[in-house]
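Peer 1: Could you look at this predicted model? Sequence included:
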Amino acid sequence: MLLEKVKQILRESDSQRKASGENFNIFFAANIWRKETTICRVLKEIIDVRGSNPVANICLKLFCGEVLQIDVDKEAVEKAVIVREKQIKNNRRIDLFLNIDNKAIPIEVKIYAEDQAEQCADYYEYAVNSPLYYLTLDCHEPSPESKRALTDEQIICISFRDHILFWLDKCLDNSDVKRIISVSTILKQLRAVIVYMTSQEGDKDIMDISNEICLSRENYRAAKAIEISLITVRIQMMKKVFGELSKHMEALRGKGLNCEQILTYETKKLVEPYYEQRKNTLPCIDYVFEEGKYTFRFEIWDNFYFGICKWNDEAKWNAEITADEQSLFKKGKYWQDNNDGSSQSWYWWKYCFNKERQCNFRSCDGEYEKLFDENGFKEKMEELFSVVDECLAKIGLINP
């Protein structure tokens, strides 16, 4: 009964938002809501006292206090310099770089992109009297490969879900900000995007659902059980996806696939801590080939991707790839031109789904929700298998 009532509340809310025009949002209309570069540009313009926002000084002071947890005075705010995509060594770029009150503050923004090797460690070198701030949807930590030896004092995890939403609410509560309609409208639309990205419902929805839960002890117990069960549900879904993938890959042995299957996500117990401890444990399945030299790996960071890594048989994990090895690999038969990236850990990697149809296993929203419908699950798996089979045939691991 409680679930049915909640579904009814959400259906009515969706209808009301559409009728009121609340769903008319430039971020969604232009399909730029999930792009890190766009979000960073907007954040920078909101807090840049040298930019176009006439109340940037108010927004910046609130940003320092509510997001970065530092206290700055009016004079420091007026002299602040905000840089977007500050270029550093190795042609890397820090998403947001704030110079204020004798501090140099690097902020790395991760919405759907994956970490790069030593990325956070490199960025921290440019911090002065400040930690590196790592801004994600849900406050998860960076990968060990990116973080390296950084301590908890040197890198602070912040989130859109908590810190940025709370900051935006503080800005929208300010009378001087409210008075500038163009600014307050953008802040409201950005807030709506973040609510959507972090799988939260609107304030009224939450209140209506809360009131329904408070009607009885039975409703409260049901809601509490659902809350506890969600992590288990997500663990089960990740394992279900890996299970279907494993079945499909085993069926490809009839097409010549000759790889040792290692269910790494099980042998190293990588799924449970991914959700229970919010660790980036990199749950994966490996298909080791060419006498243990390489692995064709399927891995989850936030999104799902696959590619070829150098295999370390002793550690049952991928080994670091040197520049010479990468150069040589590009000339070989296993190179895939149509890829989405490479790193010290990957000769190449490629998303399992179209970039606009990613299943994000961290935020668990959007396309991910389709996995809980029978037809939706089948559709996503068929999309994955199609991409994988085409790639395997191109590099000669299966027959066309």
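Peer 2: Thanks, I have the structure now. Residues are numbered from 1 along each chain as shown.
Peer 1: only C-alpha atoms for contact and neighbour calcs from this point on.
Peer 2: Fine.
Peer 1: right, and the helix or strand after the helix or strand harbouring residue 146?
Peer 2: Secondary-structure element containing residue 146, defined by DSSP states H and E: helix 144-147. If you walk from helix 144-147 toward the C-terminus, the next helix or strand you reach (DSSP H and E) is strand 155-159.
Peer 1: So which elements touch that following strand?
Peer 2: Strand 155-159 makes packing contacts with strand 132-136 when contacts are defined by 3 or more Cα pairs under 8 Å, 6 or more residues apart in numbering; DSSP states H and E.
Peer 1: packing partners for the strand it packs on?
Peer 2: Packed next to strand 132-136, using 3+ Cα pairs under 8 Å, 6+ apart, are strand 103-110, helix 119-124, strand 155-159.
Peer 1: circling back to that earlier point, hmm, who's touching the helix holding residue 146?
Peer 2: With Cα atoms under 8 Å, 6 or more residues apart in numbering as the test, helix 144-147 has contacts from 115, 116, 117, 118, 119, 120, 121.
Peer 1: Tell me how many other residues crowd residue 349.
Peer 2: 23 (other Cα atoms under 10 Å).
Peer 1: Now it: closest residue in space, sequence neighbours ignored.
Peer 2: Spatially, and ignoring its direct neighbours in sequence, residue 349 is nearest to residue 307 (4.1 Å; Cα to Cα, 6 or more residues apart in numbering).
Peer 1: Next one: that neighbour relative to residue 326, how far apart?
Peer 2: In this structure, residue 307 and residue 326 are 14 Å apart, going by Cα to Cα, to the nearest Å.
Peer 1: So residue 33, which state does it fall into?
Peer 2: In three-state terms, and counting by DSSP: H, G, I helix; E, B strand; the rest coil, residue 33 is coil.
Peer 1: take a look at this one as well, against the first:
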Amino acid sequence: MQINADNLIDETNLLHRTHLLLEQHRAFSNQHGEHFNIFSILRMERKEVETHSRFIYELLNHHGRHGMGTTFLEMFITDVLSLENPQGKYIVKREDSIDEDRRIDFTIESADTLIGIEMKINAADQCNQLHDYYIDLEKRAPHKKIHLYYLTLLGTPPSPGSLNGLTDNKYDLIAFNSHIVDWLTSCTKEAAMKPILREALVQYKLLIEKLTGQRQEFNMELAKQLASNSNDLKAALAIENAIVKSKIMLQERFWTMLKQALENQGKAVTIYGGKSVKVISQNYYQNSKGNKNIGLKYPSVNTPV
């Protein structure tokens, strides 16, 4: 095997310059303490009910401790849901039951309108979920306008199983990375004279930007560098190929060590998803990335003969 010295120098130089760029980015990105995020510190970033549902509901609740009355709610209706802002009393509910086992994340009701919002952070769709929610809203308010929304990090559509034939004109998509971020920006401006509330909104907005991949200044700067220099781009592609091979090596090492540890405990271990540990490690990255049907197996109970 021959190694081209010039190519190796290019790749080494790129790694060094990338490391320097990353260090500069880390220092700059935290100059105002952006890395100090209370949601991240408490490991609550992706908790759908305890974090996102509670925080958003508190803002929508006109009796909320924010002391802003219906300001945040009215902006939510017009800016996020794109609905006219009807006059009169609103009733906002969180975790609103539709049956014994399921709850819609938010409902907002006025004299002539009933709004349902189903939110997904990590959870998968349930069978017939959006279909059943729409039917339930119609039954509750047969003489009101029904609006159903599906809120995800990036505006991902619901699964066919959740819709169960529910047509596109029966629901709308809204997204954290656009609708909610813009709404939080507006809320922050409204809360300018309430510094504690304002900073809480800023913290939550930073969390949403992190979850939706919007805080990627380093990636953009590096992408510009690679696009402007053909040698750097060639070096990056070589590094990319090497990274895949290193991942395969690390996964092979993991399965080998785990297999040995189990066998040392007297387990009759077999490999599934391929002929060997090496094959399943290669297949994971090269043939079907993310395939969960690979690994090791052994009897959990010794069956009497």
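Peer 2: Thanks, I have the structure now. Keep in mind that this is a model prediction, so the values were computed, not measured.
Peer 1: which among the contacts of helix 144-147 of structure 1 gets closest to residue 88 of structure 1?
Peer 2: Proximity of the contacts of helix 144-147 of structure 1 to residue 88 of structure 1 was ranked by Cα to Cα; the top entry is residue 119 with 11.0 Å.
Peer 1: Looking for the alignment partner of the closest one in structure 2.
Peer 2: Aligned against structure 2 by TM-score structural alignment, residue 119 of structure 1 finds its counterpart in residue 129.
Peer 1: what's near enough to touch that match?
Peer 2: 161, 162, 163.
Peer 1: Could you count how many residues lie near the first one?
Peer 2: Which is residue 161 of structure 2. 15.
Peer 1: And for the last one?
Peer 2: Taking other Cα under 10 Å as the criterion, the count of residues near residue 163 of structure 2 is 23.
Peer 1: ok, now the one 4 residues further on?
Peer 2: Around residue 167 of structure 2 there are 9 other residues, counting by other Cα under 10 Å.
Peer 1: quick one: the equivalent of it over in structure 1 from residue 196 of structure 1, how far?
Peer 2: Across the two structures, residue 167 of structure 2 finds its equivalent in residue 151 of structure 1, going by TM-score structural alignment. Shown here: residue 151 of structure 1 relative to residue 196 of structure 1, a distance of 32 Å by Cα to Cα.
Peer 1: now the helices for the stretch 101-250 of structure 1?
Peer 2: Across the stretch 101-250 of structure 1, reading from the start of the chain, the helices by DSSP state H, counting those that start in this stretch fall at 119-124, 144-147, 165-173, 175-179, 181-197, 203-213, 217-251.
Peer 1: Quickly compare those and say which is most buried.
Peer 2: Most buried of these, by mean neighbour count (mean count of other Cα atoms under 10 Å): helix 119-124, with a mean of 22.
Peer 1: how much does that one stray from structure 2?
Peer 2: Superposed on structure 2, helix 119-124 of structure 1 shows a mean distance of 1.6 Å to its aligned residues (mean Cα distance after the TM-score superposition for structure 1).
Peer 1: what's the spacing between that helix and its chain's center?
Peer 2: 18 Å (Cα atoms, centre = their mean, to the nearest Å).
Peer 1: got it, and stretch 381-400 of structure 1?
Peer 2: Taking Cα atoms, centre = their mean, one finds the center of stretch 381-400 of structure 1 at 26 Å from the center of the full chain.
Peer 1: would you say residue 19 of structure 1 is within a strand?
Peer 2: No. In this structure, residue 19 of structure 1 is helix, not part of a strand, as judged by three-state DSSP.
Peer 1: Hmm, residue 298 and the residue nearest to residue 349 of structure 1 touching each other?
Peer 2: Yes. Between residue 307 of structure 1 and residue 298 there is a contact at 6.9 Å, judged by Cα atoms under 8 Å.
Peer 1: Name all residues that make contact with the alignment partner in structure 2 of residue 142 of structure 1.
Peer 2: Pairing criterion TM-score structural alignment: the partner of residue 142 of structure 1 within structure 2 is identified as residue 158. Residue 158 of structure 2 makes contacts with 125, 130, 150, as judged by Cα under 8 Å, 6+ apart.
Peer 1: Tell me which residues touch the last one, please.
Peer 2: Contacts for residue 150 of structure 2 (Cα under 8 Å, 6+ apart) come out as 117, 118, 119, 120, 157, 158, 171, 172, 173, 174.
Peer 1: could the residues you listed be laid out in CSV, adding distance to residue 221 of structure 2?
Peer 2: As requested, the contacts of residue 150 of structure 2 are arranged in CSV below (distance: Cα to Cα, whole Å):
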residue, distance to residue 221 of structure 2
117, 37
118, 36
119, 33
120, 31
157, 31
158, 34
171, 38
172, 35
173, 31
174, 29
